[in-house]
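In: pasting a predicted model and its sequence here:
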Amino acid sequence: MALDGVEVLIRTIADDGAAILDGWLASLREGSSLQSGRIREAELQTQAKAVLGQLRDALGSDGADADGEGYASLRETLADISRSRALQGFTPSDTANFVLSLKEPLFEALLRTGGADASNLASGIWAMGKVLDQLSLHTMEVFLASREEVIGRQGQEIAELSTPVVRLWDGILALPLIGTLDSARTGVVMENLLQAIVDEEAEIAIIDITGVPTVDTLVAQHLLKTVAAARLMGADCIVSGIRPQIAQTMVHLGVELNVVSKATLADAFAVALRRTGRKVVRQQAAVAEERR
């Protein structure tokens, strides 16, 4: 009598589980997971053994519906594996292959246990493909979500590191900007600058845009927001690093910064020193002036 595909699969895993596990581990060893050194063989064996056992239990509980409640424990195990591999730097192919590589040893086991009955074999293969494909998709969804989370966190950290506020002198700060200035980064820039103004009790903040590739109306608006916020905190702003090409572009676009601007950071620093009642002189000239 023909058996249901799920029943065939459960019986196959129960009768030939050791051989299936050995074949699965052999397939995983041939992949790049172990060769990359990101995971130890003992850990890989533990993961494979746990997944195969949970798969057998889930098949008996919810059949071939990998989205069912009976698969909750297995899905969580695969999610943990996917998240850890996303943090360890595994490729999407390596992660998906963890589940998909189980197909071959399961297929071979089905041939051994039910190959004489073509109907049972076909139904078992169908159930195997349906379940493993669903589990593989779940694995990849968790992996990609984890990767996006990691990339987003790294992007935020890079944005914070790429907007340092430098103390040039007592009461004078410099904020060198590198790269494109968008809305998200403007928030980080503004927060860092305002906090530095408070901490240093700064009077002047120099915003250097030498490393900003282009300045259009949107970038200019972001700069003006930063300048306005700094003024509310009691600090005047000077924009430096406007190159000839950027100046021409701003003129053609009709962009007006409405703030003191200088070509170089050195020029802006000189202006800041004058505004704070300081000046820089050569040492020899200073000694000569004292002798008079």
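Out: Yep, it's here. Numbers count the residues shown, from 1 in each chain.
In: going forward, measure contacts between C-alpha atoms and count neighbours the same way
Out: OK.
In: and the helix or strand where Val251 lies, how far out from the chain's middle?
Out: When secondary structure is defined using DSSP states H and E, the element that contains Val251 is helix 244-253. On the basis of C-alpha atoms, centre = their mean, to the nearest Å, helix 244-253 sits 35 Å off its chain's mean C-alpha point.
In: and what of stretch 180-194?
Out: Between the mean C-alpha point of stretch 180-194 and the mean C-alpha point of its chain there is a distance of 19 Å (C-alpha atoms, centre = their mean).
In: mind listing the helices for the protein?
Out: Per DSSP state H, the chain has helices spanning 5-30, 32-35, 41-62, 72-88, 92-100, 103-114, 118-161, 183-200, 217-232, 244-253, 265-275, 283-291. These are given in chain order.
In: ok so, going back, quick check: buried residues in the helix holding Val251?
Out: Neighbour counts using 16 or more other C-alpha atoms under 10 Å place Ile246, Thr249, Met250 of helix 244-253 among the buried residues.
In: among those residues, which one sits closest to Thr77?
Out: When those are ranked by distance to Thr77 (C-alpha to C-alpha), Ile246 comes first, at 54.0 Å.
In: residues touching that closest one, list them.
Out: With contact set as C-alpha atoms under 8 Å, 6 or more residues apart in numbering, Ile246 has these partners: Thr214, Val215.
In: can you tell me how far it sits from Phe107?
Out: In this view, Ile246 and Phe107 are 64 Å apart by C-alpha to C-alpha, to the nearest Å.
In: swap in Lys130?
Out: Where Phe107 is concerned, Lys130 sits at a distance of 13 Å (C-alpha to C-alpha).
In: and if you look at Met233?
Out: Using C-alpha to C-alpha, one gets 70 Å for the distance from Met233 to Phe107.
In: equivalent analysis for Arg75, please.
Out: Distance from Arg75 to Phe107, by C-alpha to C-alpha: 22 Å.
In: when those two are compared, which one has more neighbours?
Out: For Arg75 versus Phe107, the count of surrounding residues by other C-alpha atoms under 10 Å is larger for Arg75: 23 against 19.
In: contacts only, for the more buried one.
Out: Applying C-alpha under 8 Å, 6+ apart to Arg75 gives the contacts Leu135, His138, Thr139.
In: what does Ile242 give?
Out: Under the contact definition (C-alpha under 8 Å, 6+ apart), the residues listed for Ile242 are Ile209, Thr210, Ser261, Lys262, Ala263, Thr264.
In: so which of those residues comes closest to Gln156?
Out: Minimum separation from Gln156 among those (C-alpha to C-alpha) is found for Ile209, which lies at 20.1 Å.
In: try this one next to it:
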Amino acid sequence: MNDGAWNTPVSPGDGSRWAAAPNGSGARPHDGAALVAEALRSRREQLAQRWADATPFRAVYVAGRDAAVGAAHRLVDALAEVAGSGRCADPSAPGFGRVRPQLAEMLAERGAAGATAVQLGAEVAELRHALLALVRDHASHEGGDAGDAGDAVVAAMELVGTLRLVAMETVLDRDAGIIARQRQEILDIATPVLRLWDGVLAVPLIGTLDSARSQVMTEALLEGIVEQRAEVAILDITGVPMVDTVVAQHLMRTATAVRLMGATCVLSGIRPQIAQTIAALGIDLGGIRTRSTLADALAWALRHIGEPAGG
């Protein structure tokens, strides 16, 4: 037996590493992730102070360094939890879940400042330098052998690599949310409900009418009918390049919903090519009044509600 240094590690046969304890006191489990967890907990303040000066923290918490240090503390604690669980390569580990809201806030700030997703990932990856230095130093002071230190470095690299993956997932989730909101805004803008006259509403459609847009249009139109107490709703398809069976079905469903609300639906903007296509496909628009132009549809609507149609 030597004078207190760990003896040559042996394997218990289950894939983990064991190190023989000095003075014949037996053996204990000792792997890289556990050593990383020890380093993070025992040197929490040291690492937090170094990370507070790194770009992800310094660029976000510009109001004061204390806020940056506090955020770094939370990240260190979360990573210590992950390492302690031995799940350094698992993005679903509880510690990562705890830090996702903080990452989302930080990365959103950096994104607003113009940082790209690639830059954000690189900035998170840069945190590994301070962590690796700390882990190496901790391993050397703990008196472990080279194998223990190597395992700890590998675990630390896995930990930061997974943190980067979690950060990128957070960025993508945020971007997906932004895209979804923008898509909804575009749909709302692209399907406006216009009040042409007291009791007369119109929806000028431009472009392709798909299921999502059809639903937005129908919901907005029905709400408008209730709010305006409209008697006539005009669907103007002058700007729709093509009417096929699917588009016709969307229009029919909207017209049916309008009738159920007690209003009359008028379809306008039927060009000769559209009329020929509808006839060739055998599409039945029965139950929907049709007019060739929006002006004709409005004139009919005014007569229907008892208003003078004008010249």
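Out: Done, it's in. What you are looking at is a predicted structure, and each value in this text was computed from that prediction instead of being measured.
In: let me see the TM-score of these two.
Out: Scored by TM-score structural alignment, normalised by the length of the first structure, the superposition of the two chains gives a TM-score of 0.74; 273 aligned residues with a C-alpha RMSD of 3.6 Å.
In: most neighbours of all the contacts of Ile242 of the first structure, which one?
Out: The most neighbours, when the contacts of Ile242 of the first structure are compared by other C-alpha under 10 Å, belong to Ile209, which has 25 neighbours.
In: which residue lines up with that one in the second structure?
Out: With TM-score structural alignment defining the correspondence, Ile209 of the first structure maps onto Ile237 in the second structure.
In: mind listing what its match touches?
Out: Contact partners of Ile237 of the second structure, counting by C-alpha under 8 Å, 6+ apart, are Pro204, Leu205, Ile206, Leu267, Ser268, Gly269, Ile270.
In: drop anything exposed from the residues you listed.
Out: For those, a neighbour count by 16+ other C-alpha under 10 Å gives the buried set as Pro204, Leu205, Leu267, Ser268, Gly269, Ile270.
In: contact partners for the residue lying closest to the first one once chain neighbours are set aside?
Out: By the measure of C-alpha to C-alpha, 6 or more residues apart in numbering, the closest residue to Pro204 of the second structure outside its immediate chain neighbours is Asp236, 4.8 Å from it. Residues touching Asp236 of the second structure, when contacts are defined by C-alpha under 8 Å, 6+ apart, comprise Ala202, Val203, Pro204, Leu205, Leu267, Ser268, Gly269, Thr293, Leu294.
In: ok, the residue lying closest to Met140 of the first structure once chain neighbours are set aside - how many residues close by?
Out: When the adjacent residues along the chain are set aside, Met140 of the first structure lies closest to Ala96, with 6.2 Å between them (C-alpha to C-alpha, 6+ apart). The local packing of Ala96 of the first structure (other C-alpha under 10 Å) involves 20 other residues.
In: cool, Leu121 of the first structure as well?
Out: Other residues near Leu121 of the first structure number 23, with proximity taken as other C-alpha under 10 Å.
In: now swap in Glu123 of the second structure and tell me
Out: Based on other C-alpha under 10 Å, the number of other residues close to Glu123 of the second structure is 17.
In: look up how far Asp90 of the second structure lies from it.
Out: Distance from Glu123 of the second structure to Asp90 of the second structure, by C-alpha to C-alpha: 20 Å.
In: before we move on, what about Ile206 of the second structure?
Out: As judged by C-alpha to C-alpha, Ile206 of the second structure and Asp90 of the second structure stand 47 Å apart.
In: Glu109 of the second structure too?
Out: 26 Å.
In: with Leu285 of the second structure instead?
Out: In terms of C-alpha to C-alpha, Leu285 of the second structure sits 56 Å off from Asp90 of the second structure.
In: hang on, Leu175 of the first structure packs against Leu194?
Out: No. Applying C-alpha atoms under 8 Å, one finds Leu175 of the first structure not in contact with Leu194, separated by 11.0 Å.
In: count of neighbours near the closest residue to Arg147 of the first structure other than its chain neighbours?
Out: Sequence neighbours aside, Ala86 is the residue nearest to Arg147 of the first structure in space, at 5.6 Å (criterion: C-alpha to C-alpha, 6+ apart). Summarising burial for Ala86 of the first structure: neighbours were counted as other C-alpha under 10 Å, giving 22.
In: tell me the counterpart of Val6 of the first structure in the second structure.
Out: Residue correspondence, TM-score structural alignment: Val6 of the first structure in this structure matches Ala33 in the second structure.
In: pull the contacting residues for the nearest residue to Gly31 of the first structure once chain neighbours are set aside.
Out: Once its chain neighbours are removed from consideration, Gly31 of the first structure has its nearest residue in Asp94; the separation is 7.5 Å (C-alpha to C-alpha, 6+ apart). When the contact criterion is C-alpha under 8 Å, 6+ apart, the partners of Asp94 of the first structure are Gly31, Ser32, Ser33.
In: circling back: report the buried members of the contacts of Arg75 of the first structure.
Out: Buried subset of the contacts of Arg75 of the first structure (neighbour count, 16+ other C-alpha under 10 Å): Leu135, His138, Thr139.
In: can I get those residues in CSV including distance to Ala145 of the first structure?
Out: Listed next are those as CSV, based on distance: C-alpha to C-alpha, whole Å:
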residue, distance to Ala145 of the first structure
Leu135, 15
His138, 11
Thr139, 10
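In: looking at these, which is nearest Glu43 of the first structure?
Out: When those are compared for distance to Glu43 of the first structure (C-alpha to C-alpha), Thr139 comes out closest, at 17.8 Å.
In: I'd like the distance between that closest one and Arg40 of the first structure.
Out: Taken as C-alpha to C-alpha, the spacing of Thr139 of the first structure relative to Arg40 of the first structure amounts to 20 Å.
In: equivalent analysis for Glu148 of the first structure, please.
Out: Per C-alpha to C-alpha, Glu148 of the first structure is found 25 Å from Arg40 of the first structure.
In: cool, and Arg291 of the first structure?
Out: Arg291 of the first structure sits 76 Å away from Arg40 of the first structure, taking C-alpha to C-alpha as the criterion.
In: and for Ser123 of the first structure?
Out: Here the distance between Ser123 of the first structure and Arg40 of the first structure works out to 36 Å (C-alpha to C-alpha).
In: okay, these two: which has more neighbours?
Out: Ser123 (19 against 12).
In: hmm, the more buried one is touching Ala64, no?
Out: No. Ser123 of the first structure sits out of contact with Ala64 when judged by C-alpha under 8 Å, with a separation of 11.2 Å.
In: shouldn't Glu109 of the second structure be in contact with Val62?
Out: No. The pair Glu109 of the second structure / Val62 is not scored as a contact, 10.9 Å apart, by C-alpha under 8 Å.
In: so between the two, which is more surrounded?
Out: A side-by-side neighbour count of Glu109 of the second structure and Val62, using other C-alpha under 10 Å, places Glu109 first with 16 against 11.
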